[in-house]
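> what follows is a predicted protein model with its sequence.
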Amino acid sequence: MEEDYHYLPSFDSEHDMQRIDGVKTFFHEFYIESKKLWSLASPAISTSICQYSIAQITQLFAGHLGVLQLAAVSVENSVIAGLCYGALLGMGSALETLCGQAYGAKQVDMLGVYLQRSLIILNTTVLALVFFYLFATQILVLIGQPMDIAKWAGKFSLWMIPQLFAYAMNFPIQKFLQAQSKMMVMAIIAAVALVGHTLLIWLFMMKMDLGLVAGALVLNGSWWFMALAQFVYILCGTCGEAWSGFTSKAFENIWGFVRLSLASGVMICLEYWYFMALILSAGYVKDAKIVVDAVSICTSIVGWMFMLCIGFNAAISVRVSNELGAGHPRAAKFSVLVVSITSLLFGVIITIALFLARSRYPPLFTNNFEVQQVVSELTPLLGTTIMLNGLQPTLSGVAIGAGWQTYVAYINVVCYYVFGIPLGLILCFILNRGVKVIVIF
């Protein structure tokens, strides 16, 4: 186990879930499994939405400063921070597989060792990722973004470097707590951070008129608050045998951990960078500022749905890894079925809500009437996209729990980058189908 980072549990059919032999039994088991999933998913969804909303609230207030400021913040969030966020979250997901299966196999003492290895790897990775923040303006210009947007986004990126190091602390700590089903403490910390962030950013950006610099400072502070609060919670002895202090074992066999971290990183990055590609593509359309703002608002809405699915992702990852670690494959399979049905239902509900509120929600993001009109026109396609894509992040959680990150990475390459983006670009720019094609793809 310690050599190749793969558990080979002896399946225990005696204690595994019994076979379902009728409709009544199915619904009974569905109800029981739903309770287990929601006990994990509810705080995980709350945590994901609160953390995502912290960045989106910053973007929302930037939209009230001006079109250029909104474009700058959205490009930094989606491209520069999005690139690094996806890489670090993905690499941190290796901890999800290992800690979850170790916890299910009753090898709790290994969780703290895995956490420390992940912290070492992610903080080392951050030193390389700082490059993208330091040269954000040049990178954005190189990939074709308008100069004024690139300059503003570049300045904002420099101010956001501390957030990058907070990511490297936050993600491994969250996966460590998540494997032990300690979701509620993460939800409480994230909710406190969101409330404090909203009040401070309103005070500094709107009332005191300190602009984007204040937004960056508050955003950095919010992420560091979450990372440090969670770490203090661990140090207080709340995790029992899972945390027995710092150890030199964290430096042993680190290359095997790096390989799994890289596989996890590639899988998640390919999903997150797809949204980054949408924002970049919008920058080449006529009236780029208006289009970038409109598409960034649409991707923000998709992002909130994605955060909801990330909650299911976390829950199913814990359920699958724990059940496989305990040698219960049938229970793991049934959990996948339950969470898939639940995710699809949520996608349908959110799609209907967007259709009904298509003219009401755009003003929440911007004062610009042209941007509002474009967003309203894109809403039907946006809803369709949400409904179709709602299941994918949840199934990624299954892959993480089972340790199948490499296979999913191959699937993501084909679906997103061989089929989705090229076809969308051809329809948008060669066949002149417009920005609506970018959103649907």
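That came through fine. Everything numeric in this text was worked out from a predicted model, so none of it was measured. Numbers count the residues shown, from 1 in each chain.
> C-alpha only now, for contacts and for neighbours.
OK.
> quick one, helices of the stretch 101-250 of the chain?
110-134, 136-142, 147-159, 161-179, 183-201, 211-235 (DSSP state H, counting those that start in this stretch).
> of those helices, flag the one that's most buried.
Stretch with highest mean neighbour count among these: helix 161-179 (a mean of 24; mean count of other CA atoms under 10 Å).
> now that helix, how far from the centre of its chain.
12 Å (CA atoms, centre = their mean, to the nearest Å).
> swap in stretch 19-32?
32 Å.
> that older thread, how about the helices of the stretch 101-250 of the chain, which one is nearest residue 289?
Smallest distance to residue 289 across the helices of the stretch 101-250 of the chain (CA to CA): 8.2 Å, for helix 147-159.
> contacts for that closest one?
With CA atoms under 8 Å, 6 or more residues apart in numbering as the test, helix 147-159 has contacts from 68-69, 71-73, 75-76, 80-81, 133-138, 140-141, 212-213, 216-217.
> what's the closest of the helices of the stretch 101-250 of the chain to residue 252?
helix 110-134 (8.6 Å).
> for comparison:
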Amino acid sequence: MAVDSVPLLNTHGHGNDNNQLENPVRWVKEFGHESKRLWRLAGPAIFTAICQYSLGALTQTFAGLVSELDLAAVSVENSVVAGLAFGVMLGMGSALETLCGQAYGAGRLRMLGVYMQRSWVILLTTACLLVPIYVWSPPILQLFGETTEISNAAGKFAVWMLPQLFAYAMNFPIQKFLQAQRKVMVMAWVSALVLVLHAFFSWLLILKLGWGLIGAAITLNTSWWLIVIGQFLYIFITTSDGAWCGFSWLAFADLFGFVKLSLASAVMLCLEFWYLMVIVVITGRLPNPLIPVDAISICMNINGWDAMIAIGFNAAISVRVSNELGAGNAWLAKFGVLVVSITSVGIGVVCMIVVFATKDYFPYLFTNSNAVAEETTKLATLLGFTVLLNSLQPVLSGVAIGAGWQALVAYINIGCYYVVGLPAGILLGFTFGFGVMGIWSGMIGGIVLQTLILIVVTSLTNWNKEAEAAESRVKRWGGSTGEQ
């Protein structure tokens, strides 16, 4: 099976492809063709990401209408405990994104189902290893400076959310399996249906019946497992055009190499997801932290919604790059990176303007407290700049996943985020007394540095060599499936 045909260009990476677009009219036309290919993937992926993120965001919103403590409990559990698990699972699942995408581009369909099952084995094992973090989250949160009241409430909610952890382990491999084949509309329809059910039952259990945090846990866990079941039923019934050939013992073969790539992917994405999550934890160490924690949690909620757009583009460009490299079309992979970067930055500018225009109003969607709303409005300027930066940074990470650069980007993230950004935030927030504004400002500096480095790395990449590496990877990983 080959990737989409391209109307204007020689699709093979070895040649004088850049010269084909010296004519501005031809460049614009090809930009339009690539944009269509991109949006066919990104549109449903963005919609799916927004729907799935909205599950936790809606739960947080309903909890905020009950009490400030319930809002803090759900916010800290969502941002810190579940956020940690989400980063690990999504990161380890991203190894599947590289392998499935490149195998699909090379026409090796049967490999995809085996890859997904290997990923399930690894992620379910990882989920078991993460259970103690959920169980002992109150002392862990207190160790990082959260108050006893918030830590105990968040810890109780975390234990109730253990089923969600195992839903993550099943869901992310399924999504990468479907994304690599461009079956993104299936995910969108399942997520939309579940979101509608989730909104109704959240209102019913949390507010109408007064079940509070217990009702929140029941609806959130159930919703995530409905997504897993719905997507898997589609794969099981349709066999996904031959990519699913049933359960196989091959899922337990070649696990070491698979774990190695999964760990590199996990480190890369975890360092990104945890970075902004750390803001919530550090804010808990400020004097009288309840209002600042609620305010920063609301901002992270808004930032998370916006990040779903970037995550959609992340998924789309990862598929485009991995498919084209797997098929040997190096130049198209490079051109796709240019198109997605321009598109996502344009959307980021629009989102930043929306944040600035609504900063006096959006806090009241999440809280009835005037004090929390006023503090959130003060933070809106930093939120706007973060939204803009996050329009490009996740896209460049998607390029890294598609090309298989996870280990390199992990080192870049460590340096920019945890050697530069985090210490700068602590210094500004505590030593210089700027509070939560200083914490966030310093960490924005880390995002700026990381984004600039990724731009340079992507610009200097030899895409012909990347296509050759993808061909070698597909051959090496395809050996155990028996497919020729």
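Thanks, I have the structure now. Computed from a predicted model, the values in this text were never measured in an experiment.
> rewinding a little: could you dump the helices of the stretch 101-250 of the first structure to JSON lines with distance to residue 324 of the first structure?
Shown next, in JSON lines, are those (distance: least, CA to CA, whole Å):
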{"stretch": "helix 110-134", "distance to residue 324 of the first structure": "16"}
{"stretch": "helix 136-142", "distance to residue 324 of the first structure": "43"}
{"stretch": "helix 147-159", "distance to residue 324 of the first structure": "41"}
{"stretch": "helix 161-179", "distance to residue 324 of the first structure": "13"}
{"stretch": "helix 183-201", "distance to residue 324 of the first structure": "20"}
{"stretch": "helix 211-235", "distance to residue 324 of the first structure": "26"}
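> tell me which of those sits nearest to residue 353 of the first structure.
So among the helices of the stretch 101-250 of the first structure, helix 183-201 is nearest, using CA to CA, at 24.0 Å.
> nearest residue to residue 203 of the second structure other than its sequence neighbours?
Residue nearest to residue 203 of the second structure in three dimensions, not counting chain neighbours: residue 62, with 7.1 Å by CA to CA, 6 or more residues apart in numbering.
> counterpart of that neighbour in the first structure?
When the first structure is aligned by TM-score structural alignment, residue 62 of the second structure is paired with residue 61.
> surely its match touches residue 205?
Yes. Here residue 61 of the first structure lies in contact with residue 205, judged by CA atoms under 8 Å, at a distance of 7.3 Å.
> what lies in contact with stretch 37-57 of the second structure?
78, 182, 184-185, 187-189, 191-192, 195, 198-199, 220, 223, 301, 304-305, 308-313, 315-317, 320, 336, 340.
> same question, stretch 280-289 of the first structure
With CA under 8 Å, 6+ apart, stretch 280-289 of the first structure has contacts from 67-68, 71, 79, 143-146, 291-292, 295, 425, 434-435, 438.
> picking up where we left off before, got a list of what the match of residue 62 of the second structure touches?
Counting by CA under 8 Å, 6+ apart, residue 61 of the first structure has contacts 201, 202, 205, 206, 365.
> out of those residues, grab the one that's most surrounded.
Highest neighbour count within the contacts of residue 61 of the first structure, by other CA atoms under 10 Å: residue 201, with 26 neighbours.
> correct me, but it touches residue 217?
No. Residue 201 of the first structure is not in contact with residue 217 according to CA under 8 Å; the separation is 9.1 Å.
> which ones are touching residue 173 of the second structure?
93, 96, 116, 117, 119, 120.
> among the residues you listed, which recur in the first structure?
Contacts conserved in the first structure for the contacts of residue 173 of the second structure, counting by both residues aligned by TM-score structural alignment, their matches' CA atoms under 8 Å: 93, 96, 116, 119, 120.
> one step back: and of the contacts of residue 173 of the second structure, the nearest to residue 251 of the second structure?
Lowest distance from residue 251 of the second structure to the contacts of residue 173 of the second structure (CA to CA) belongs to residue 117, with 5.2 Å.
> hang on, the closest one packs against residue 251?
Yes. Assessed by CA under 8 Å, residue 117 of the second structure is found in contact with residue 251 at 5.2 Å.
> and the strand or helix carrying residue 465 of the second structure, which stretch of the first structure?
Residue 465 of the second structure belongs to helix 463-477 when assigned by DSSP states H and E. Mapping helix 463-477 of the second structure onto the first structure (TM-score structural alignment) gives no aligned residues.
> who's in contact with that helix?
Under CA under 8 Å, 6+ apart, the answer for helix 463-477 of the second structure is 13-14, 99, 102-103, 106, 322, 324-331, 333-334, 403.
> now restrict the residues you listed to buried residues only.
13, 99, 102-103, 106, 322, 324-331, 333-334, 403 (16 or more other CA atoms under 10 Å).
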